[in-house]
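# with the input below, show me the fold.
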Amino acid sequence: MNVFVAEYRRYRKLLEGALAQVSDDNFFRRLDEQDNSIAVILNHISGNLLSRFTDFLTSDGEKPWRNRESEFRVEGMTRTALMEKWDRAWKVLEGSVFSLGPQEMQKVVTIRGVRFSVEEALARSLAHFSYHVGQIVYLARHFSGTAWEYLTIPPGQSEQYNENPDKEKGI
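So this is what the prediction gives:
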């Protein structure tokens, strides 16, 4: 279980490091009409985590109360409200997943009626989460321009980093 916990935490650190560098205007800004804003992506991953991990072992991961389509509309929402939703989603993830033991990893859960081992469901969730965190980091870096503070290895510092590769473990 530690592998999943460490990776979720590592991506959370990247996500929140990127969000900290974005103004409120850029939080809601889209590159064009077809693209999602950081706010939309955060709303979507929050909704996804809330649905997947509420009653994780005992109910389908696609909850009847989830309205996935509404996650892509943030008009009238505030950054504060979206950050509160993100905090709730993280707490649900932590409470449902971070204490699972080896026996629970072999259990079966369903997502949209499809059966997955807990391990498979977590791998899928982590891939989805990291994909969207990457989108947020990319947008935040784009909007921050030269003020961007690197969240991973800065250009020209690979050798120095390789002497103590602490970021690989989310430290």
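# alpha carbons only for contacts and neighbour counts from here, please
OK.
# check contacts around S130.
Y11 (Cα atoms under 8 Å, 6 or more residues apart in numbering).
# what helix or strand does it sit in?
helix 118-144 (DSSP states H and E).
# distance between the helix or strand just after that helix and the chain's centre?
Where DSSP H and E defines the elements, the next helix or strand beyond helix 118-144 is helix 158-162. Put simply, helix 158-162 sits 27 Å off its chain's centre (Cα atoms, centre = their mean, to the nearest Å).
# what residues does helix 158-162 touch?
The contact list for helix 158-162 (Cα under 8 Å, 6+ apart) reads I153.
# ok, stretch 87-98 next?
Residues from elsewhere that reach stretch 87-98 (Cα under 8 Å, 6+ apart): 1, 5, 46-47, 49-50, 53-56.
# mind listing the helices for the chain?
Applying DSSP state H to the chain gives helices spanning 2-19, 24-28, 38-53, 79-97, 102-105, 118-144, 158-162.
# deepest in the core, which of these is it.
Most buried of the helices of the chain, by mean neighbour count (mean count of other Cα atoms under 10 Å): helix 38-53, with a mean of 24.
# residue contacts, the residue most central in space within the chain?
Nearest residue to the geometric centre of the chain (Cα atoms, centre = their mean): F129, 4.1 Å. F129 makes contacts with 11, 45, as judged by Cα under 8 Å, 6+ apart.
# I'd like the structure of this one too, to check against the first:
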Amino acid sequence: MKTTEENYLESVKKQLAYYKKLGDKTFDQLTEKELLWQYNAESNSITIIVNHLWGNMKSRWTDFLTSDGEKTWRKRDMEFESVIRTGEELQEKWEDGWECVFKAVNSVDKNNFNTPVYIRNEAHTIMDAINRQMAHYAYHIGQIVFIAKMLKGAHWKSLTIPKGKSGEFNREKFSKGKH
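Have a look, this model is predicted:
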């Protein structure tokens, strides 16, 4: 039987993979110009949001169990500058950030689960540190999806159940005996 810690970590890995997949499916629908689009000078483009996520991921998850999650080498203010210029650069940072996340999460097990994790010199349980990051990533990936939906309009392809199709989805799901 799995421990509570093992069940939690399995759930975390599924949720993180889900959020990454939402981003992947969103990027697939956008042109390079759309990835760089900003509503105004004060708003963030998708590339800026990805750059911020990358910086946060690298800082929080590098040496996750052994060093503060706010690294001295992090340049957070630069994360909100237009430094990503191409879709290829966006993909490189996106994948690099997620690789760091999954490597760190995969390093956690029942033997080190009670190790305190520090973020900005504040102690967190592993669960609190991971939940904090998952909420942060969901927030920003939601922004990415929202921007993309505005840009694509009627050409947007739903990432989950299309609008107005819940009944159809549920009938199909339940007719197959899956609950």
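# where in structure 2 does the helix holding S130 of structure 1 align, residue-wise?
Counting by TM-score structural alignment, helix 118-144 of structure 1 falls onto residues 126-152 of structure 2.
# ok, stretch 44-55 of structure 1 next?
Under the criterion TM-score structural alignment, stretch 44-55 of structure 1 matches residues 52-63.
# cool, stretch 10-25 of structure 1 as well?
On structure 2, the counterpart of stretch 10-25 of structure 1 by TM-score structural alignment is residues 18-33.
# so how far is L139 of structure 1 from I41 of structure 1?
Distance, I41 of structure 1 to L139 of structure 1, using Cα to Cα, to the nearest Å: 11 Å.
# what does D32 of structure 1 give?
Distance, D32 of structure 1 to L139 of structure 1, by Cα to Cα: 12 Å.
# and if you look at I111 of structure 1?
Counting by Cα to Cα, the gap from I111 of structure 1 to L139 of structure 1 is 29 Å.
# cool, and V118 of structure 1?
Using Cα to Cα, one gets 32 Å for the distance from V118 of structure 1 to L139 of structure 1.
# and if you look at S158 of structure 1?
As judged by Cα to Cα, S158 of structure 1 and L139 of structure 1 stand 23 Å apart.
# one more: R124 of structure 1?
As judged by Cα to Cα, R124 of structure 1 and L139 of structure 1 stand 23 Å apart.
# how about F27 of structure 1?
F27 of structure 1 sits 9 Å away from L139 of structure 1, taking Cα to Cα as the criterion.
# how about L15 of structure 1?
11 Å.
# H132 of structure 1 now?
Distance, H132 of structure 1 to L139 of structure 1, by Cα to Cα: 11 Å.
# now swap in L57 of structure 1 and tell me
Distance, L57 of structure 1 to L139 of structure 1, using Cα to Cα: 34 Å.
# distance of the closest residue to L126 of structure 1 other than its chain neighbours from R73 of structure 1?
Spatially, and ignoring its direct neighbours in sequence, L126 of structure 1 is nearest to Y8 (6.7 Å; Cα to Cα, 6 or more residues apart in numbering). In this view, Y8 of structure 1 and R73 of structure 1 are 25 Å apart by Cα to Cα.
# and K85 of structure 1, by the same measure?
For K85 of structure 1 relative to R73 of structure 1 (Cα to Cα), the value is 14 Å.
# cool, and S96 of structure 1?
Distance from S96 of structure 1 to R73 of structure 1, by Cα to Cα: 27 Å.
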